[in-house]
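In: can you look at this prediction? I've put the sequence above it.
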Amino acid sequence: MFDVETLCDLLFELSNDERLAILYLIQEGPKKLSNMSKTLDITPQAVSRNLTRLVEIGLIRRNEASDYELTPYGASSLTQLESFSFLSENKEYMSTHWTDRLPSEFQARLGDLKKCEIVDDSLDMLSNMERVFEEAEEWYKYITPFRIASHSSLRFAIDQLDRGVTIRALEPMGYTVSEKTLARTPREDLKAMLDHWLKGNIEYRYLEEISIKIYMSEKEVSILSFPKIDGEVDMMGFISSDSRFHRWCSDVFDHYWGYSITKTTSWLQEALE
């Protein structure tokens, strides 16, 4: 069992807005008391009192130049706070969407997602997904429990493949394009998609269950969505071009890609038979 008392002591010190502001300021680099007082507009007496508490709990220390700096314990504690920051800033969304189906190593890194924008309009999200795909120069990859496929979206994908963008797709086992979509798609487009698949420009893999949606290019993430309380994944989610956000999404994709199933045949071949 973990030490509840020590944890409560840490959380108590971090729950004070002045002490937290001081810690984030010191995170930028060693600081003197007078500098912190001026920057934060807090009296020297109040800064001194808070610094004493932070030293006592082990979050900061004074270096040889008598400046205050973070201890390794303090630096690690602030890093972990980033996850709480992401959750609290997106409280409304996170109150109705799960992250507990993710592997624990990715739940522990939710702080990587803090620099993002939430989009709650499905049309805006679809428009952003199209823009990111169109601006991709190297690759585009996605993992989704469902895909909105139409003859126009297939044509759009072909255009991106033709200009050299590769596609990696993780979809649920048993996914097929609807008969209606196939009937509306020109046969030459299906042949073009199949040709790209045979050349390895597009690779489909499959999972028994998918409970996250990620669409991304080498530049940015066009959607990250978590499952709702009922288990469904909707079109509401996060977008970002931040490098840490991008790395988190790429790592999640690669994790699932690592144990996905490859099929030796494609639905494209079946459609052209």
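Out: Sure, I can see it. Quick caveat, the model's predicted, so the values are computed rather than measured. Residues are numbered from 1 along each chain as shown.
In: switch to C-alpha atoms for all contacts and neighbour counts from now on
Out: Noted.
In: ok but R168 is inside a strand, no?
Out: Yes - with DSSP: H, G, I helix; E, B strand; the rest coil as the criterion, R168 is part of a strand.
In: secondary structure element holding the closest residue to it other than its chain neighbours?
Out: Sequence neighbours aside, K141 is the residue nearest to R168 in space, at 4.6 Å (criterion: CA to CA, 6 or more residues apart in numbering). Element membership for K141, per DSSP states H and E: strand 139-143.
In: for the chain, which segments are assigned as strands?
Out: Using DSSP state E, the strands found in the chain span residues 60-62, 68-70, 117-119, 139-143, 166-172, 202-207, 213-217, 221-225, 237-240, 261-262.
In: mind listing the helices for the stretch 101-250 of the chain?
Out: 104-107, 122-135, 151-162, 179-184, 187-199, 243-257 (DSSP state H, counting those that start in this stretch).
In: any chance of the ones you listed in a markdown table, plus distance to R49 and mean neighbour count?
Out: Listed next are the helices of the stretch 101-250 of the chain as a markdown table, based on distance: least, CA to CA, whole Å; neighbours: other CA atoms under 10 Å:
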| stretch | distance to R49 | mean neighbour count |
| --- | --- | --- |
| helix 104-107 | 35 | 12 |
| helix 122-135 | 48 | 16 |
| helix 151-162 | 60 | 16 |
| helix 179-184 | 68 | 12 |
| helix 187-199 | 65 | 16 |
| helix 243-257 | 35 | 18 |
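In: below is structure B, check it against A:
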Amino acid sequence: MVEDFQKIASYFLDLASEQRLQIMSNLSVKPSGVTQLATKLDVTAQEIHRNLSRLSKSNLVQKGLEEKYEITTQGKIMLSQIPLIKFLSRNQEFFENHNLQPIPSKFTKRLGVLGSTTHIRGVTKVLEKWGSIYKNAENYVYDIISESPPGLIQPLIERIKDGTEYKHIISNNLLEPENREKTLQKSGYYKLIQDGHIQRRITKTIHTIVLLNEKEAGVIFPSVTNEPDLKHMFYSTNPAFHEWCVDYFDFIWKKSKVLRRTSS
């Protein structure tokens, strides 16, 4: 174990240089020579050569044809982890007050995809974006929610009536606005369930809210009290982030129970 940590620490030391990271990033695009890299990074050839030697010893880059260096498979893998570190460093204050422990490790390992997201702050802005994800849907809406804010159901119902598929996961202790059931009844929500246009499942507890349509997604993480914090949403149209949200939704969907009753 100690030997493993020593090797890991060595890798971190090799990566602990802005210039070496820039070199690896450039080589991930195309092989380059020392002079080309020096010109691109506006540094001396000696500096580039020294850092290439260090990266070569760690098998992160290698010399290829025509005296050009290229990134290795190992280097590509290491470089692929940079978005996660970048995301965490940009959101240090957020993670001081939020808890991602309830999220399965197979999803936290992929949190680098959140590097493409926009951090939306404030309940009003979050709810606006929540509503726009519903309104912008054409093919489907999937969501995992622990509460149902007022004013969002009608735009969603309109999309479903136009043919949008809706899959919906709620928690046992769903927080609802007053008279929500009457609103749902009036909107035709229960008729849409009976006709098979809405599929619902229920789970004991929801820590993380996920909202997505076929082209955009948002995620709301829990605070230190493990309750979803509606003051913060991470939103993006990036395909990798969207895939993360779809996979997370499918994971919770398979673990949840079918909700058959005709009221929420």
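Out: The structure has been received and is ready for your questions. The shown structure was predicted, so the numbers you read here are calculated from the model rather than taken from an experiment.
In: after superposition, what's the TM-score here?
Out: Scored by TM-score structural alignment, normalised by the length of the second structure, the superposition of the two chains gives a TM-score of 0.93; 262 aligned residues with a CA RMSD of 1.7 Å.
In: mind putting the helices of the stretch 101-250 of the first structure in CSV, distance to S222 of the first structure included?
Out: Listed next are the helices of the stretch 101-250 of the first structure as CSV, based on distance: least, CA to CA, whole Å:
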stretch, distance to S222 of the first structure
helix 104-107, 19
helix 122-135, 5
helix 151-162, 15
helix 179-184, 24
helix 187-199, 23
helix 243-257, 10
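In: among the ones you listed, which comes closest to K114 of the first structure?
Out: Taking CA to CA, helix 243-257 is the member of those nearest to K114 of the first structure, at 7.5 Å.
In: how big's the offset between that closest one and the second structure?
Out: Once fitted to the second structure, helix 243-257 of the first structure is off its aligned match by 0.7 Å on average (mean CA distance after the TM-score superposition for the first structure).
In: in the second structure, what range does that helix match?
Out: Aligned using TM-score structural alignment, helix 243-257 of the first structure spans residues 239-253 in the second structure.
In: show me what that stretch is in contact with.
Out: For stretch 239-253 of the second structure, the external contacting residues (CA atoms under 8 Å, 6 or more residues apart in numbering) are 107, 110, 113-114, 116-117, 142-144, 169, 201, 210-212, 215-219, 236.
In: now the buried members of those residues.
Out: 113-114, 116-117, 142-144, 169, 201, 210-212, 215-219, 236 (16 or more other CA atoms under 10 Å).
In: surely S148 of the second structure and N173 touch.
Out: No - with contact defined as CA atoms under 8 Å, S148 of the second structure does not count as touching N173 (11.0 Å).
In: still on that earlier bit, for G258 of the first structure, see how far away the residue nearest to R168 of the first structure is.
Out: To G258 of the first structure, K141 of the first structure is 14 Å away according to CA to CA, to the nearest Å.
In: cool, and T43 of the first structure?
Out: Distance, T43 of the first structure to G258 of the first structure, using CA to CA: 55 Å.
In: more neighbours, those two?
Out: T43 (14 against 9; other CA atoms under 10 Å).
In: the more buried one: what's it in contact with?
Out: Listed by CA under 8 Å, 6+ apart, the contact set of T43 of the first structure reads S37.
In: show me what it lines up with in the second structure.
Out: Matched to the second structure by TM-score structural alignment, T43 of the first structure sits across from T44.
In: for its match, give its distance to Q36 of the second structure.
Out: 11 Å.
In: shared neighbours of these two, anything?
Out: Residues touching both T44 of the second structure and Q36 (CA under 8 Å, 6+ apart): none.
In: against T108 of the second structure, how distant is the residue mapped onto D195 of the first structure from the second structure?
Out: Aligned counterpart of D195 of the first structure in the second structure: K191 (TM-score structural alignment). The spacing between K191 of the second structure and T108 of the second structure, counted by CA to CA, is 38 Å.
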